[in-house]
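**Student:** Whatever this is, show me its structure:
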Amino acid sequence: MKRYCQEAIQSFPSIKLIVFTGGECFLLGKDLYEMVSYVHSYGLKSRIISNAFWANSYDAAYNCLKKLKDCGLTEINYSTGDDHQEYIPIQNIKNAVNASLNLEIITCVNIETRNDRNFGVADFISDDEIKKHLSINRGQFRVIAGMWMPFTEEALKQLPHKDKGTYTIQCGRCENLFESVNIMPDGKMIACCGLASKYMKYLHLGSMCSGKVKLLYDKQFNDFLKLWLFVDGPYKILEFIERKKIEVPE
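**Tutor:** So this is what the prediction gives:
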């Protein structure tokens, strides 16, 4: 991880933020604390994305985050929603939010959003304690609706259609391409962040073991389809294919 970070930082001096995500990056244990310190030694900001499984009480959350704050952590994002709450109670998220804001860590809660969700942003921000935080900690705390990507055939059938409220999210251009250097635990670079990218071979750029980070990153600009995704987005590409009646090979 240190080697990957060092190479990325040296290749792209404009990098300002290193993000540790997953899966669940707290499973790294002590290595996570060491990496946050390592990033801090370069004078960079760091962000962690977590489901807050470790925050089963306020004290547990505070003690955990205090160590990370001392290591130099600047931001933390929590993920929750219907699927997360099968395993992690919403109280864990509240404990974690209380602790991170008391430690003056920039905090964001990302809530799974799709048209068939039972728990959404409105449910979370209706909590009195969360309302208070949103009022007091402006600029330090926000709650966002994140598009939740389905991974089963049944879930795919539930995706919103053109007339649903999430249509604009689906139909915009891809703003994440070219904006970051994304490295998986196995050393493979991918073009975009998020679990869905792991399952799309087209977004795999190659291995850090066989190529330099800048070389792998720059190769993207020779790919017309990635440029098109960045400019117009996947929905407009599909509309173009339909309009032209282009046959796409399996």
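**Student:** contacts, neighbours, all on C-alpha from now
**Tutor:** Will do.
**Student:** gap between stretch 8-28 and the chain center?
**Tutor:** 11 Å (Cα atoms, centre = their mean, to the nearest Å).
**Student:** for stretch 176-187, same thing?
**Tutor:** How far stretch 176-187 lies from its chain's middle: 11 Å, per Cα atoms, centre = their mean.
**Student:** and it, how far apart are its ends?
**Tutor:** 20 Å (Cα to Cα, to the nearest Å).
**Student:** Return the distance of the most centrally placed residue in the chain relative to I106.
**Tutor:** Centroid check for the chain by Cα atoms, centre = their mean gives G194 as the closest residue, at 5.7 Å. Note on G194: its distance to I106, by Cα to Cα, is 21 Å.
**Student:** Not counting residues beside it along the chain, what's closest to F221?
**Tutor:** Nearest in space to F221, with sequence neighbours left out and distances taken as Cα to Cα, 6 or more residues apart in numbering, is L227 at 6.9 Å.
**Student:** For the one you found, what is the enclosing helix or strand?
**Tutor:** helix 224-231 (DSSP states H and E).
**Student:** starting at the chain centroid, how far to that helix?
**Tutor:** 21 Å.
**Student:** Can you list the buried residues in it?
**Tutor:** K226, L227, L229, F230 (16 or more other Cα atoms under 10 Å).
**Student:** Which residues are in contact with A60?
**Tutor:** Applying Cα atoms under 8 Å, 6 or more residues apart in numbering to A60 gives the contacts W54.
**Student:** Using the three-state scheme, assign it.
**Tutor:** helix (DSSP: H, G, I helix; E, B strand; the rest coil).
**Student:** The closest residue to M149 other than its chain neighbours and N51: what is the separation?
**Tutor:** Spatial nearest neighbour of M149, excluding adjacent residues (Cα to Cα, 6+ apart): A196 at 6.9 Å. Distance, A196 to N51, using Cα to Cα: 17 Å.
**Student:** between those two, who's got more neighbours?
**Tutor:** Using other Cα atoms under 10 Å as the criterion, A196 and N51 rank with N51 on top: 27 against 13.
**Student:** Surely that one touches G81?
**Tutor:** No: contact between N51 and G81 fails when scored by Cα atoms under 8 Å: they sit 10.0 Å apart.
**Student:** What ranges does this structure have for its strands?
**Tutor:** 17-20, 45-50, 75-80, 106-113, 141-147, 182-183, 188-190, 204-207 (DSSP state E).
**Student:** mind checking which of those is nearest Q158?
**Tutor:** strand 106-113 (11.8 Å; Cα to Cα).
**Student:** Would you do the same for the sequence below? I want to compare the two.
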Amino acid sequence: MSPADTETAMLRRRGHTLSIMPTFTCPAKCADCGTLSSPRDRTRLEPAVVLAAIDEARHLNFHNIVFTGGEATLEWKTLLLGIRRAADHDFPVRLVTNAHWATSLETARARLAELIDAGLSEINYSTGDEHVRFVPLERVVLACVAACERRFRTHVMMELKQDRGITPDMILEHPLITALPPHQFDALTILSSPWMPLRHETIYQYPEGVACDVQAAAIRGGCSSVLKTYTLQADGRIGACCGLGLRVIPELNVADTAQPQFLRRAILDAEEDFLKLWIHHQGPAKIVAWAATHDPSISWEGMYAHQCQMCQRLYHDDAVRKVIAEHWQEMIADVLQAAWLDNVHIPDTLGKLSAAVNA
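**Tutor:** Sure, this is the predicted structure:
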């Protein structure tokens, strides 16, 4: 394969997602916010940069577009412009929002109508014990009702910690939700995700069985975000993952909008980093567990529930970094084998099975 062919394969093989943070501003100031967003941070992208990123993503055959933040709806005009451009390119478009704008059912319906008319195809609401200190749960309920009424794909992502006060049942059992007819209610999905601190030294308590141990690490797959999602942040940096903790791991920021063809540059630079390939194909939990076999002083079992916590640990813990620096070559064969399975063998096998079924 020629260098040009290799580069083309690298740019196109993963079904990339472009995540866009139009702003770091957010009406909430959650403790341990994964993107360090707050009401005081006024950093924002110019609309032309957002449109340029979407156009380049189309040229590179990205799979979908996600708008997140910060709170993307605070840059309403830019958000609608971006959704329209993405829809014009036939991208599926998802919005992640805390639903602060759903101050009444009528307002929620009107906002959803604008978003859907622009080309939005999915909406994700974030809530939980931290979020409700700033955005009442009732607003999430109203936003869910407005979306479900239209049978629009609706997800709620709820913070998970031990002894949490806000639970999925508080939405599912709300009178406005239970009043929805089944064909509308079926549009709603509620999931829980561990709420994580950005410092690996800070340890939260999670329900039993949620925090990772050796057995869980052994069966966890690779990271579905690193090298798959490229995030255009409000400060113009391009990160090679979804965004949780991205702003505090310099190594994950691989390009910026001052560079020509910044998405292409980000992908090519990121894919040259063995550690990122290792994280993508085997996952950060396996790497930390492996590091602990070389240095038994590395304690990690039962401490972390979220993949991104493990990633914070391997990038910030000097002991883990030392093991990686001294012993990473031991893992070259394993990572290359995992890459071959992920990129060649499994897709080829599934393609042949699909062809046989459809023959």
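**Student:** Send over the TM-score of the superposed chains.
**Tutor:** Once the chains are laid over each other, their TM-score by TM-score structural alignment, normalised by the length of the first structure reads 0.87; 245 aligned residues with a Cα RMSD of 2.6 Å.
**Student:** ok, back up a step: can you give me the distance of the counterpart of the residue nearest to F221 of the first structure in the second structure to Q337 of the second structure?
**Tutor:** Here L227 of the first structure is matched to L277 in the second structure, going by TM-score structural alignment. Using Cα to Cα, L277 of the second structure is found at 12 Å from Q337 of the second structure.
**Student:** Do a quick rundown of the helices in the stretch 251-359 of the second structure.
**Tutor:** For the stretch 251-359 of the second structure, the helices defined by DSSP state H, counting those that start in this stretch cover 262-271, 274-282, 284-294, 307-316, 318-327, 332-340, 346-358.
**Student:** what about C192 of the first structure, neighbour count?
**Tutor:** With other Cα under 10 Å as criterion, C192 of the first structure counts 22.
**Student:** do the same with the one 5 residues further on
**Tutor:** Burial measure for S197 of the first structure: 14 neighbouring residues, criterion other Cα under 10 Å.
**Student:** nearest residue to it other than its sequence neighbours?
**Tutor:** Excluding the flanking residues, the one nearest S197 of the first structure by Cα to Cα, 6+ apart is L203, at 6.2 Å.
**Student:** isn't that neighbour right next to A196, touching?
**Tutor:** No: taking contacts as Cα under 8 Å, L203 of the first structure lies outside contact range of A196: 9.8 Å.
**Student:** okay, and the common contacts of these two?
**Tutor:** Common neighbours of L203 of the first structure and A196 (Cα under 8 Å, 6+ apart) do not exist.
**Student:** ok, back up a step: what residues are up against the match of L227 of the first structure?
**Tutor:** Taking Cα under 8 Å, 6+ apart as the test, what L277 of the second structure contacts is L227, E271, V335.
**Student:** same thing with N137 of the first structure?
**Tutor:** L101 are the contacts of N137 of the first structure under Cα under 8 Å, 6+ apart.
**Student:** Distance of it relative to G81 of the first structure?
**Tutor:** Distance from N137 of the first structure to G81 of the first structure, by Cα to Cα: 22 Å.
**Student:** just Y38 of the first structure next, same as before
**Tutor:** When Y38 of the first structure is compared with G81 of the first structure (using Cα to Cα), they lie 32 Å apart.
**Student:** who has more neighbours, those two?
**Tutor:** Shown here are Y38 of the first structure and G81; by other Cα under 10 Å, G81 has more neighbours (24 against 19).
**Student:** closest to V213 of the first structure out of the strands of the first structure?
**Tutor:** Nearest of the strands of the first structure (Cα to Cα): strand 188-190, 8.0 Å.
**Student:** what residue of the first structure takes the place of S121 of the second structure?
**Tutor:** So, by TM-score structural alignment, S121 of the second structure is matched to T74.
**Student:** G165 of the second structure now?
**Tutor:** G165 of the second structure maps onto N118 in the first structure, by TM-score structural alignment.
**Student:** Identify the residue nearest the alignment partner in the first structure of L137 of the second structure in space, chain neighbours excluded?
**Tutor:** Structural alignment (TM-score structural alignment) places L137 of the second structure against I90 in the first structure. Nearest non-adjacent residue to I90 of the first structure, counting by Cα to Cα, 6+ apart: T80, 7.3 Å away.
**Student:** Let me see the contact set for that neighbour.
**Tutor:** N51, I90, I93, V109, N110, I111, E112.
**Student:** any idea how far P207 of the second structure lies from V254 of the second structure?
**Tutor:** 35 Å.
**Student:** Which of those two has more residues huddled nearby?
**Tutor:** V254 (19 against 13).
**Student:** Once you drop chain neighbours, what's closest to that one?
**Tutor:** In space, and not counting its chain neighbours, V254 of the second structure is closest to A266: 5.3 Å by Cα to Cα, 6+ apart.
**Student:** Look up how far V248 of the first structure lies from the residue in the first structure that the one you found lines up against.
**Tutor:** In the first structure, the residue matched to A266 of the second structure (TM-score structural alignment) is L216. In this structure, L216 of the first structure and V248 of the first structure are 27 Å apart, going by Cα to Cα.
**Student:** Looking at those two, which is more packed in?
**Tutor:** L216 (20 against 6).
**Student:** That one and H204 touch, don't they?
**Tutor:** No: checked against Cα under 8 Å, the pair L216 of the first structure and H204 is beyond contact range at 9.8 Å.
**Student:** shared neighbours of these two, which are they?
**Tutor:** In contact with both L216 of the first structure and H204: M189, using Cα under 8 Å, 6+ apart.
**Student:** who's in contact with the equivalent of S207 of the first structure over in the second structure?
**Tutor:** Counting by TM-score structural alignment, S207 of the first structure lines up with D256 in the second structure. By Cα under 8 Å, 6+ apart, D256 of the second structure lies in contact with G236, R237, I238, F262.
**Student:** From A155 of the first structure, how far off is the aligned residue in the first structure for the third one?
**Tutor:** So the one you mean is I238 of the second structure. Under the alignment (TM-score structural alignment), I238 of the second structure pairs with M189 in the first structure. According to Cα to Cα, M189 of the first structure stands 27 Å off from A155 of the first structure.
**Student:** quick one: which of the two has more around it?
**Tutor:** M189 (22 against 11).
**Student:** so that one makes contact with S180?
**Tutor:** No: at 10.5 Å, M189 of the first structure does not count as touching S180 under the criterion of Cα under 8 Å.
**Student:** what about the residue lying closest to M189 of the first structure once chain neighbours are set aside, how many neighbours?
**Tutor:** Using Cα to Cα, 6+ apart and skipping residues adjacent in sequence, the residue nearest M189 of the first structure is I183, 4.5 Å away. Close neighbours of I183 of the first structure, defined as other Cα under 10 Å, add up to 23.
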